[in-house]
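Participant: Give the three-dimensional model of this entry:
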Amino acid sequence: MSTVLVVNSGSSSLKYQLIEMSTESVLASGLIERIGQPGEVRDHAAAFQSMIDTFEEKGPSLTENPPVAIGHRVVHGGKRFFGPTVVTDLVKINIEDLSDLAPLHNPANLQGINAAQKVFPDIPQVAVFDTAFHATLSPAAYTYAIDAELADKYRIRRYGFHGTSHKFVSEATAEFLGRSLDSLKTIVLHLGNGASACAVDGGVSIDTSMGLTPVEGLVMGTRSGDIDPAVLIHLHRKGKLDFDDLDELLNRKSGLLGLSGRGDMRDVVGAAGDGDEAAQLALDVYLHRLKHYVGAYSAELGGVDAIVFTAGVGENSAPVRAGALAGLERLGISVDPALNEADDRGRRRISPEGSPVEVLVIPTNEELEIARQCLTVV
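Facilitator: Sure thing, here's the model as predicted:
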């Protein structure tokens, strides 16, 4: 068998999949949580060993049939990494150096790499970066209008995230439609607890909603998305919120949670349906922001062939899909209610027959995308 082990090492979790690449089938998968918490798994090295022990106990054995590569999700590649990269000591130094741009993610990603290298020193480790797909953004799309020297000194620009998902989904869209990738203009809406939009022209990312960090852009479960930066100055001056308070506000106490007290879209939709005004407002703000990006990216692309929903909310919430595109019929964009509300969970079309713009639901598969990218460099 030719297998790739995909590892997604978070700050307190380790998620993994073993994929057989000739059939692209998942042989095993798992999630280890509460890493570093008292009485739980000590650290990422212990979590990785626990994963190995599980494989040895339940199969398939990784020692008897080692993978051809181990692929690691790394959130931030900055301006240094534009594709899958075999991990070397220098690569690890760069990942660590970029940790100030993703302090919650890159250090944990690096711990997963170190743990894997300790157990499998002779197997290639490959870093696949969330930011890499957006390396094609033009200067006009990635530049913030602040002092240029200051921006350069502190590496301030739009980087974008969810790149492995946007790449996988845009390519799957071409396959589903039977069209060549380079002929398609696609808007991908990755809607989970974290959410981002991406304008893809011929398989190339030309704009995306997340920026220097994953806070910018769409309304999310607990993140604010777009906000006037002067709001933070006002809260600092008038509300006496310090920088840690503001960071906590934007990342963990805003979005759907901040507006309604509920961070899960299922709870928000349910409460809105029961007449909860705060939940209804949260849903309205969420949909308003989504529609804003659909319109903006339609203009940037010079027209759109397909709008694609993916990730937890995008794949499962019919009310969100319908609400995000309501009223866009004059742009050739509409949703068929029966198709949208069907129980099908696979790749599917939810726009009416003959619609000028295809509206699709394409389940994402970031682990498979990481595994595929590993094989291109080992």
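Participant: C-alpha from now on. contacts and neighbour counts both.
Facilitator: Noted.
Participant: Quick check, central residue of this protein?
Facilitator: Among the residues of the chain, H162 comes closest to the average C-alpha position under C-alpha atoms, centre = their mean, at 2.8 Å.
Participant: count of residues packed around the closest residue in space to that one that isn't next to it in sequence?
Facilitator: Excluding the flanking residues, the one nearest H162 by C-alpha to C-alpha, 6 or more residues apart in numbering is D130, at 5.3 Å. The number of residues packed near D130 is 27, by other C-alpha atoms under 10 Å.
Participant: cool, G10 as well?
Facilitator: When neighbours are counted by other C-alpha under 10 Å, G10 comes out with 24.
Participant: which residue packs closest to it, ignoring adjacent ones?
Facilitator: A108 (5.4 Å).
Participant: wait, isn't the one you found in contact with S11?
Facilitator: Yes - with contact defined as C-alpha atoms under 8 Å, A108 reaches S11; the gap is 5.0 Å.
Participant: Could you check which of the two is surrounded by more residues?
Facilitator: Neighbours per residue (other C-alpha under 10 Å) separate A108 from S11, with A108 holding more: 23 against 20.
Participant: here's the other one to compare against:
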Amino acid sequence: MGDGAAGRVLVVNCGSSTVKLAVVDPDTGERPFAGLADRVGTPDASVRVGTTTRTPDDTSHRGALAVALEELPDDVRSGLVAVGHRIVHGGARFTRSVVVDDDVLAELRGLTDLAPLHVAPGVAGIEAALSVLPDLPQVTVFDTAFHQTMPERAYRYAVPEDWYAEHGVRRYGFHGTSHRYVTAVAAEVLDRPLESLRLVSAHLGNGCSAAAVLHGRSVDTTMGLTPLEGLVMGTRSGDIDPAVVEHMARRLGVSAAEVVALLNRESGLLGVSGHRDMRELEAAALAGDAPAQLALELFCYRLAKHVAGLTVALGGLDALVFTGGIGENSTGVRARVQELLAHLGVRADEGANAVRSQEARRVSAPGSPVDVLVIPTDEELVIARDARELVGAAR
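Facilitator: Model (predicted):
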């Protein structure tokens, strides 16, 4: 199964209005097929595979997936051994990837209230794949699972006990698939056993989180019950005094839910500067735009503060890893964060940091007490590997 087309996995990533597809070889990382459905659930839904764009009659996740798979070449389809699904929130129940059965699917439906914008589309993707590819086993890989190794002191909130015991109010963390991948690669780059390393991984995209990974296990992270907690993000505020919700609900004459929606969708970099895209923000800051400069400073300061705080969970720091669209591409963000962390022993190599590359690499100065790495993430590859391993184990 390990070579050729016979061990490939179809990876499905369903968002609220998108479906991303890729056929992945778990051994080589090769992707002979990829597709994207956009504006799912609206009359403007479209499915793009290669240079072909089609409009599905059924604009649901199931309909979009069916249309995308019609473009799947027979030789690629015949080599599939499983379908792997990214599920954002697995709650406390799912601590690792699992093969989907009726019980798992029922439990997933029960988790939709924890992250309705994320879990419900993931469940729809599983249901769609079961309908379109009923003979293939389905595997779910959870963003929260990697963080289930956090100790209680890290995942508990200081709230009434029954909030936790009866309502599941605790910190779960997200981006776990990415943190898991890049920390494993970091060990390879450093040529050290993962079990010996104290790492902080910073996944920086439209959503951002950092994780403390001790000897290969997540021991703390910045996101909490939902992806709103933690770092400043593209449209999310990150950490904020919870009393702000009541205060602004009263001042604006809206519900608490509407304020939370504003904290998720109209805040962060967008709220401070009017820009949610880091490339636009950096260009505006360079041109002298004061709100853009402030947003950039807020972003870097909050990230550096959280990285420093996460070292408490590690007892020190061997390496800081940047990943995600911003982490991999913004030389300015990396440089500023390294400046802010100089007191921890971080020493940047300006030349190495300025290089743009798709390869995993070190950007800290030679002899720096703390290594700084840039590692492109590959969540699809993790999902494919987990799916094939579980299918093999099930057999």
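Participant: quick one on the thing from earlier: which residue in structure 2 aligns with the residue nearest to the centre of structure 1?
Facilitator: Taking TM-score structural alignment as the alignment basis, one finds that H162 of structure 1 is matched in structure 2 by H175.
Participant: pretty sure that match is touching D143, no?
Facilitator: Yes - under the criterion of C-alpha under 8 Å, H175 of structure 2 makes contact with D143 at 5.2 Å.
Participant: just to revisit the earlier point, tell me the residue in structure 2 aligned with the residue nearest to H162 of structure 1.
Facilitator: Under the pairing rule here (TM-score structural alignment), the equivalent of D130 of structure 1 within structure 2 is D143.
Participant: Next one: that match from T183 of structure 2, what distance?
Facilitator: Look at D143 of structure 2 and T183 of structure 2: by C-alpha to C-alpha, to the nearest Å, they are 15 Å apart.
Participant: G63 of structure 2 too?
Facilitator: Applying C-alpha to C-alpha to G63 of structure 2 and T183 of structure 2 gives a distance of 37 Å.
Participant: Specify which residue of these two has the higher count of neighbours.
Facilitator: For G63 of structure 2 versus T183, neighbours defined as other C-alpha under 10 Å are more numerous around T183 (30 against 19).
Participant: For the one helix or strand that one maps to, buried residues please.
Facilitator: The secondary structure element spanning T183 of structure 2 is helix 176-190 (assigned by DSSP states H and E). Neighbour counts using 16 or more other C-alpha atoms under 10 Å place G176, T177, S178, H179, R180, Y181, V182, T183, V185, A186, A187, L190 of helix 176-190 of structure 2 among the buried residues.
Participant: Adding distance to A285 of structure 2, write these out as TSV.
Facilitator: What follows is the buried residues of helix 176-190 of structure 2, written out as TSV (distance: C-alpha to C-alpha, whole Å):
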residue	distance to A285 of structure 2
G176	31
T177	32
S178	29
H179	29
R180	33
Y181	32
V182	30
T183	32
V185	33
A186	32
A187	35
L190	34
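Participant: which one of the residues you listed is nearest V259 of structure 2?
Facilitator: Nearest to V259 of structure 2 among the buried residues of helix 176-190 of structure 2: G176, at 27.3 Å, using C-alpha to C-alpha.
Participant: wait, what's in contact with the closest one?
Facilitator: Taking C-alpha atoms under 8 Å, 6 or more residues apart in numbering, we find G176 of structure 2 in contact with F142, D143, T144, A145, F146, H147.
Participant: try it again with 7 Å
Facilitator: G176 of structure 2 sits next to D143, T144, A145, F146, H147 when contact means C-alpha atoms under 7 Å, 6 or more residues apart in numbering.
Participant: Among those, name the buried ones.
Facilitator: Judged by 16+ other C-alpha under 10 Å, buried ones among these: D143, T144, A145, F146, H147.
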